[in-house]
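Undergrad: sharing a model prediction with you, sequence too.
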Amino acid sequence: MPPPPSAPAVHHLRLWWRRRGRAGAVGATFSVAFLAAALLLTLSYYASAPPATSSSSSGRSPALVGLTLVRGAEEKGALCLDGSAPGYHLQRGSGGGSRSWLIHLEGGGWCRNLRSCASRQKSMLGSSHYMERQIEFAGILSDDESQNPDFFNWNKVKIRYCDGASFSGNVKDELKNGTRFFFRGQLILEAAMNELLLKGLGQAKQAFLTGCSAGGLATYIHCDAFRALLPEDSRVKCLSDGGFFLDVEDISRKRTIRSFYNDVVLLQDLRQRFLDCDSNLEPGQCFFPREVVKNIVTPVFVLNPAYDAWQVQHVLAPQSSDPQHSWLDCRLDISKCSPNQLEILQGFRKEMLDAISELKQKSDWGMYINSCFVHCQSLNSFTWHSPSSPRINNKLLVL
């Protein structure tokens, strides 16, 4: 069983990152942090808080980092959904961080059928033709030491997401119902990593794979493969932000997200990626972190809100399961939830804590589970490291 909600936060990201050792290391400590269950107070605050600005707490504007398209993408078969070359943004490190690398996998949901994938082909989530040529690096990607004290001077990379299946597909057939689709997420990630290895990642002393949302799920899926790319004596860890999606019933007692994942797995033939997954499970179940994490060896830090806003809106109370719109206000503003809805949210929180408590056996893993009504916290200066950042017993994530 997980510790009670009021248990003290004994460790956090900085301490966890600095711990050396791999799985099975003697004396490694599993760090767990749970925020006191002041549900309405805490969630109301973050639901009503003003939108986070892109500027850091120091007043500096985030750095603008240019887009690099993967070279030779077509010959490598590493293509976005529409057949365009994938891309990434690289900001070089300096000083003591010149041989340290942080790789971030972009998120952005998934497409479950040809219609939704076709729609993504006309957006930055399916084509590099629509990607911004420059983006801001904030939060864990910031080069501002006051905002990002542990990683500000590292080499930092954001790999753009344009395959619709958490960088996991590898389907050779391109023609579907008369339209060309490229389900090549696995090849995209491999091509980008190989290019970065030549740019210095291959000589990294330490490296950190991170990701948000669908990129957080990709972080779980690819963590060990990332470790295998790097020198044996390098220190390698992973952080998944808002990527622990739950296989739970929604408010209408349907498994909406499982059905969605079944479609994604079947469309992009992902079952072959999860050969260790129980064959008696439905295809989509193998795509959930609860199953993926069972075989991960590399240390992982789990950053997740117990009341993940995206999951409340799309997993617990999706519009398709709320024809009377009784959850419309609650799903957008937690302070407007009825007592019954709050009770259901508490049940969702318990499902999250029960699922994550299974990771206690992984002694060199860590986690920071707070009660904020948000989704993804590492890329936002407001939630990552600012005077208003989430606190657990007065402890910040990065301090």
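TA: The structure has been received and is ready for your questions.
Undergrad: switch to C-alpha atoms for all contacts and neighbour counts from now on
TA: Will do.
Undergrad: in the longest helix along the chain, what's buried?
TA: Scanning the chain for the longest helix, with DSSP state H as the assignment, gives helix 339-357. Residues Gln341, Leu342, Leu345, Gln346, Phe348, Arg349, Glu351, Met352, Leu353, Ala355, Ile356 are the ones in helix 339-357 that count as buried (16 or more other CA atoms under 10 Å).
Undergrad: roughly how far apart are the last one and Val293?
TA: Per CA to CA, to the nearest Å, Ile356 is found 10 Å from Val293.
Undergrad: with the second one instead?
TA: Here the distance between Leu342 and Val293 works out to 29 Å (CA to CA).
Undergrad: and for the fifth one?
TA: For Phe348, the distance to Val293 equals 20 Å [CA to CA].
Undergrad: can you check the third one too?
TA: Distance, Leu345 to Val293, using CA to CA: 24 Å.
Undergrad: with Phe181 instead?
TA: Distance from Phe181 to Val293, by CA to CA: 29 Å.
Undergrad: more neighbours: the two, which one.
TA: Neighbour totals were compared for Phe181 and Val293, and Phe181 leads with 24 against 19 (other CA atoms under 10 Å).
Undergrad: contacts only, for that one.
TA: Leu81, Asp82, Gly83, Ala118, Glu174, Leu175 (CA atoms under 8 Å, 6 or more residues apart in numbering).
Undergrad: how about a cut-off of 7 Å?
TA: Leu81, Asp82, Glu174, Leu175 (CA atoms under 7 Å, 6 or more residues apart in numbering).
Undergrad: before we move on, what about His314?
TA: For His314, no residue meets the contact criterion (CA under 7 Å, 6+ apart).
Undergrad: ok, and here's another one to check against it:
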Amino acid sequence: MESGRMIPWLNLVVCVLLLLKAEGSLVPLTLVENALTKGAVCLDGSPPAYHFDKGAGEGINNWIVHMEGGGWCKDADDCLGRKDTRLGSSNQMVEDLYFSGILGNDRDYNPDFYNWNRVKIRYCDGSSFTGDVEEVDPTNNLYFRGARIFSAVMEDLLAKGMDKAENAILSGCSAGGLTTILHCDNFKALLPSGANVKCVPDAGFFINVYDPLIVFYLGSTKNLPSSCTSKLSPGLCFFPQYVLSHISTPIFIVNSAYDSWQIRNILAPGAADPNDSWHSCKLDLSKCSHDQLSIVQGFKKEFEKAVSVVGDSSSRGMFIDSCFDHCQTESQETWFKSDSPHLANTTIAKAVGDWFYGRGSFDQIDCNYPCNPTCQNLVSDLKDHPGI
């Protein structure tokens, strides 16, 4: 009788395993132990880490390096709150990580990049890989070495074959998307001169309403693009709308014009809403009042103005949908499936693939919410995006 009860559960387990096999894979953690001698360490002093799924066949010399997201810390208390979590210590990171979307290894779900070398670099420095402070405060024992982490991990990957890259993409989600923008030219400079190198930041286009104290506290100033900091305040050069025009490497912006993280934490943060009147609206835009929706639509206008710096060069592109979401390239649901978000009858995966390989340009900004029916299944919640 007990074994009979188990059959439905066994069937469910088998179905889940088959689904995982079809849409992605589990990839083990690699610690960069030799980074310790270079002072390239997480907030707690542990070594940096990444997950690496080796390419095959025609993709053996092609690389996607994806930067994990996770927000920022701007002072000692903020950073101490991360120190004993996966966002501050490799000791707290899972051994195996699921790859899907742009990192997936199945041709049916990731047709252009499935057989590439695919890497996800874990985020444990709190500064979008820009901080670098030599001194370690003995009272809190925090290390701010994000820029060194970036260099040490890249050196490790170059030794594993990335020095022979023919095609390469630097990508990332949220704070990792901002990393992608800030380090885009640095990444290209590391690779062979003849390589086809481009950048695809996802949900990393944060508009300038955030206090940029991070660039001073974590020592980020010297690691922001000098072409920008030589003309503008370093605080401004942490924002894509000011730094993007100083980046020469081809870049494709993937973002929602109604980015759920920015609406929840920048447009209507808890501190500015003591009565919690925005609670329902921030979880589901269909629950917004008329006045709240007007404010949200105003945010989209400001976002469109900021993202206009992308320009209309053939080396640049963008997929700006009106889905209430945050990070869309790493999720199979939003990257490439029959019911994924579309713009101009095109999925994110196809838009990025066509642009990367020169099969066609793509430069689309969606109409106002709730105009896009392909967004209908994407009422998101922060818990759905642990990497923000």
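TA: Arrived safely. A quick note: this is a predicted structure, and the numbers were derived from the prediction, not measured.
Undergrad: for the residue most central in space within the first structure, give me its contacts.
TA: The first structure has Gly216 as the residue nearest its centroid, 1.8 Å off, counting by CA atoms, centre = their mean. Contacts for Gly216 of the first structure (CA under 7 Å, 6+ apart) come out as Thr210, Ser240, Asp241, Gly242, Gly243.
Undergrad: ditto for Gly202 of the first structure
TA: By CA under 7 Å, 6+ apart, the residues touching Gly202 of the first structure are Leu230.
Undergrad: do Tyr307 of the first structure as well
TA: Residues in contact with Tyr307 of the first structure (CA under 7 Å, 6+ apart) are Arg349, Ser371, Cys372, Phe373.
Undergrad: and the next element down the chain from the longest helix of the first structure?
TA: Counting by DSSP states H and E, the element after helix 339-357 of the first structure in chain order, helix or strand, is strand 366-370.
Undergrad: check the fit of that following strand onto the second structure and give the mean distance.
TA: Following the fit onto the second structure, the mean deviation recorded for strand 366-370 of the first structure is 0.4 Å by mean CA distance after the TM-score superposition for the first structure.
Undergrad: that strand maps to which residues in the second structure?
TA: Structural correspondence for strand 366-370 of the first structure: residues 317-321 of the second structure, per TM-score structural alignment.
Undergrad: repeat for stretch 227-240 of the first structure
TA: Going by TM-score structural alignment: stretch 227-240 of the first structure matches residues 188-201.
Undergrad: find me the equivalent region of stretch 163-174 of the second structure in the first structure.
TA: Going by TM-score structural alignment: stretch 163-174 of the second structure matches residues 202-213.
Undergrad: before we move on, back to that, against the second structure, where does the longest helix of the first structure fall?
TA: Aligned by TM-score structural alignment, helix 339-357 of the first structure falls on residues 290-308 of the second structure.
Undergrad: on that earlier part again, ends of the match of stretch 163-174 of the second structure, what's the gap?
TA: First residue to last in stretch 202-213 of the first structure (CA to CA) measures 27 Å.
Undergrad: burial count for Glu195 of the first structure?
TA: Other residues close to Glu195 of the first structure by other CA under 10 Å number 15.
Undergrad: er, Leu10 of the second structure actually
TA: Neighbour count of Leu10 of the second structure, defined by other CA under 10 Å: 12.
Undergrad: ok, it to Gly176 of the second structure distance?
TA: 38 Å.
Undergrad: before we move on, which element is the residue in the first structure that Ser338 of the second structure lines up against in?
TA: Structural alignment places Ser338 of the second structure opposite Pro387 in the first structure (criterion: TM-score structural alignment). Using DSSP H and E, Pro387 of the first structure maps to neither a helix nor a strand.
Undergrad: nearest residue to Pro387 of the first structure in space, ignoring adjacent ones along the chain?
TA: Once flanking residues are discounted, Pro387 of the first structure sits nearest to Ser57: 7.8 Å by CA to CA, 6 or more residues apart in numbering.
Undergrad: how about Gly146 of the second structure?
TA: Phe129 (3.9 Å).
Undergrad: can you find the partner of the one you found in the first structure?
TA: Per TM-score structural alignment, Phe129 of the second structure is aligned with Phe167.
Undergrad: I'd like to know how many residues surround that match.
TA: Phe167 of the first structure has 28 nearby residues by other CA under 10 Å.
Undergrad: helices along the second structure, start to end?
TA: 2-23, 76-83, 146-159, 175-182, 184-190, 214-217, 226-229, 240-243, 260-262, 279-283, 290-307, 332-335, 348-356.
Undergrad: redo those as JSON lines? Include distance to Gly55 of the second structure.
TA: Formatted as JSON lines, those follow (distance: least, CA to CA, whole Å):
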{"stretch": "helix 2-23", "distance to Gly55 of the second structure": "16"}
{"stretch": "helix 76-83", "distance to Gly55 of the second structure": "33"}
{"stretch": "helix 146-159", "distance to Gly55 of the second structure": "13"}
{"stretch": "helix 175-182", "distance to Gly55 of the second structure": "21"}
{"stretch": "helix 184-190", "distance to Gly55 of the second structure": "19"}
{"stretch": "helix 214-217", "distance to Gly55 of the second structure": "36"}
{"stretch": "helix 226-229", "distance to Gly55 of the second structure": "34"}
{"stretch": "helix 240-243", "distance to Gly55 of the second structure": "31"}
{"stretch": "helix 260-262", "distance to Gly55 of the second structure": "33"}
{"stretch": "helix 279-283", "distance to Gly55 of the second structure": "39"}
{"stretch": "helix 290-307", "distance to Gly55 of the second structure": "34"}
{"stretch": "helix 332-335", "distance to Gly55 of the second structure": "19"}
{"stretch": "helix 348-356", "distance to Gly55 of the second structure": "17"}
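Undergrad: tell me which of those helices sits most buried.
TA: helix 175-182 (a mean of 29; mean count of other CA atoms under 10 Å).
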